[in-house]
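>>> model this:
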Amino acid sequence: MNKPDPALRASRLKLLLIMLVFAAPMVAAGVLTVIGWQPNGKANGLPIEPQRNFASEQLQVTMANGQPWAWRADEPQLTLVALAGPDCAAQCLDVLTKMAAARITLNQNAPRLRLLYVGKPPADAASNGMSSYWQLGQDSKDQLAPFRPSTPDSVAALLVESDGTALSLYPAGFDPTGLRKDLQKVIR
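Predicted structure coming up:
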């Protein structure tokens, strides 16, 4: 009876250990999935549940030039929709400015985010350059009413995927810094 060569046994053991190193994460992921554990993302926005697709719902926002807003973007672009509460004034305008600044912080990825303001613009919107950053539209059928804040001088925001699917809601009083962080995670 021949004894296996010790070098051959060592190389087989090394091969088995290498296979184990690569298989262990897959086995661990399978076990975690079976027991129902899911990682928690630390997004600042609230998920839209049930999920809605504004394009398939034919939710119509009419732009200042009379054209309808295209929820399905020609290229991969998300849309950040700002919905102001009644009497949008100084605080509302401050949040809108911070939202526009969040787009600027995306640097070369900034064109991948469209800014859409839906509703009556603030009184001094023309003088403060709001139209330089935001595309202004109206929701004549008030289909976005469930997302619009009722608090005066406040803003809520919706993040919408390029196919028209609403991803996240940022209710009135949200932290614009948290929104910026979410945008930097999503838009790369």
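>>> Every contact and neighbour count from this point should use C-alpha atoms.
Noted.
>>> Name the SS class of L80, please.
Recorded secondary structure, L80: strand (DSSP: H, G, I helix; E, B strand; the rest coil).
>>> tell me the contacts of it?
113-116, 157-160 (CA atoms under 8 Å, 6 or more residues apart in numbering).
>>> Any of the residues you listed buried? List them.
Among these, the ones that count as buried by 16 or more other CA atoms under 10 Å are 113-116, 157-160.
>>> Second input sequence below; structure requested for side-by-side comparison:
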Amino acid sequence: MNATSPARLPSRSRGRWTLIALFGVFFGAMALAGVLRFSGWQPTSHRNTGQLLQPPADLRALPPTLADGQPYPWNPNDRTWRILVAPSASCTSECVTLSQGLGKVWQLFGHNADNVEILWLGTPPAEVQGMPALRALRAQPDLRAALPAVDDAAGTPVYVIDPNGFVIMRYAPGFDMAGLRKDLATLLKLK
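The predicted model follows:
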């Protein structure tokens, strides 16, 4: 004879179904997270505006030279991030607008502005030559050739270079300056 009373059977069955439901919720959430992770989905707040370069272009072997002839060291210990512009020789009014926008982005970094420099490959427009963060570099064909998709028919792309000398991001011509600021602000938080 079974010692379990008939009144306890529905209670035991309910407890089992509760346990199965808890396992289903837990493992279902994990399965959903795995599917989202491996499908490449990311929340919009975590997406880059610029194109993340895979693999990044390595400029460490191509040290730039400042316009005055002095070498420009990458110096990773300073933790300085760089925005690089490599315009074509025919860039005129577009470059003035671009340089003024980059100057505003640099100013918006506030106390972190000391950790960002703007490198201009060639002669920058006269309108922005006094900007504190602007470093004019000599036109170096080998350095320009190392930049991914530098000769874009749509205009002048902009690049983000990490403190070690790797080009990690590319911004297509006509990009949104707010996106560059957001991406670089995220990178500046990395110490």
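>>> since we're on whichever residue in structure 2 pairs up with A110 of structure 1, how many residues are nearby?
The alignment partner of A110 of structure 1 in structure 2, by TM-score structural alignment, is A113. A113 of structure 2 has 18 neighbours, counted by other CA atoms under 10 Å.
>>> helix or strand for the closest residue in space to A113 of structure 2 that isn't next to it in sequence, which one?
Leaving aside its sequence neighbours, A113 of structure 2 sits nearest to W106 (CA to CA, 6 or more residues apart in numbering; 6.0 Å). Assigned by DSSP states H and E, W106 of structure 2 belongs to helix 93-108.
>>> Going by contacts, tell me the helices and strands next to whichever helix or strand comes after that helix.
Following helix 93-108 of structure 2 in sequence order, the next helix or strand is strand 116-121 (DSSP H and E). Judged by 3 or more CA pairs under 8 Å, 6 or more residues apart in numbering; DSSP states H and E, strand 116-121 of structure 2 is in contact with strand 81-85, strand 134-137.
>>> Structure 1: matching residues for the longest one?
Put plainly, it is strand 81-85 of structure 2. Under TM-score structural alignment, the match for strand 81-85 of structure 2 is residues 78-82.
>>> How about the spatially most central residue of structure 1, nearest residue that isn't a chain neighbour?
Nearest to the geometric centre of structure 1 sits L159, at 4.6 Å (CA atoms, centre = their mean). The shortest distance from L159 of structure 1 to any non-neighbouring residue, by CA to CA, 6+ apart, is to L80 (4.7 Å).
>>> Quick check: that neighbour vs P6 of structure 1, distance?
65 Å (CA to CA, to the nearest Å).
>>> Ok, Q135 of structure 1 next?
Q135 of structure 1 is 74 Å from P6 of structure 1, by CA to CA.
>>> how about Q51 of structure 1, what's its match in structure 2?
So Q51 of structure 1 corresponds to P56, using TM-score structural alignment.
>>> mean per-residue distance, the helix or strand hosting its match to structure 1?
P56 of structure 2 belongs to strand 51-58 when assigned by DSSP H and E. Mean deviation of strand 51-58 of structure 2 from its aligned counterpart in structure 1 after superposition (mean CA distance after the TM-score superposition for structure 1): 2.0 Å.
>>> list the buried ones in that strand?
Applying 16+ other CA under 10 Å to strand 51-58 of structure 2 flags 56-57 as buried.
>>> what's the answer for stretch 28-44 of structure 1, then?
Residues N44 are the ones in stretch 28-44 of structure 1 that count as buried (16+ other CA under 10 Å).
>>> now do the same end-to-end measure for that stretch.
End-to-end distance of stretch 28-44 of structure 1 (CA to CA): 29 Å.
>>> wait, G101 of structure 2 sits on M177?
Yes - shown here, G101 of structure 2 and M177 form a contact pair, counting by CA atoms under 8 Å, at 6.8 Å.
>>> about what we covered before: same list, the contacts of L80 of structure 1, but as JSON lines with distance to L169 of structure 1 please.
Below are the contacts of L80 of structure 1 laid out as JSON lines (distance: CA to CA, whole Å):
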{"residue": "L113", "distance to L169 of structure 1": "16"}
{"residue": "R114", "distance to L169 of structure 1": "16"}
{"residue": "L115", "distance to L169 of structure 1": "15"}
{"residue": "L116", "distance to L169 of structure 1": "14"}
{"residue": "A157", "distance to L169 of structure 1": "6"}
{"residue": "L158", "distance to L169 of structure 1": "5"}
{"residue": "L159", "distance to L169 of structure 1": "7"}
{"residue": "V160", "distance to L169 of structure 1": "9"}
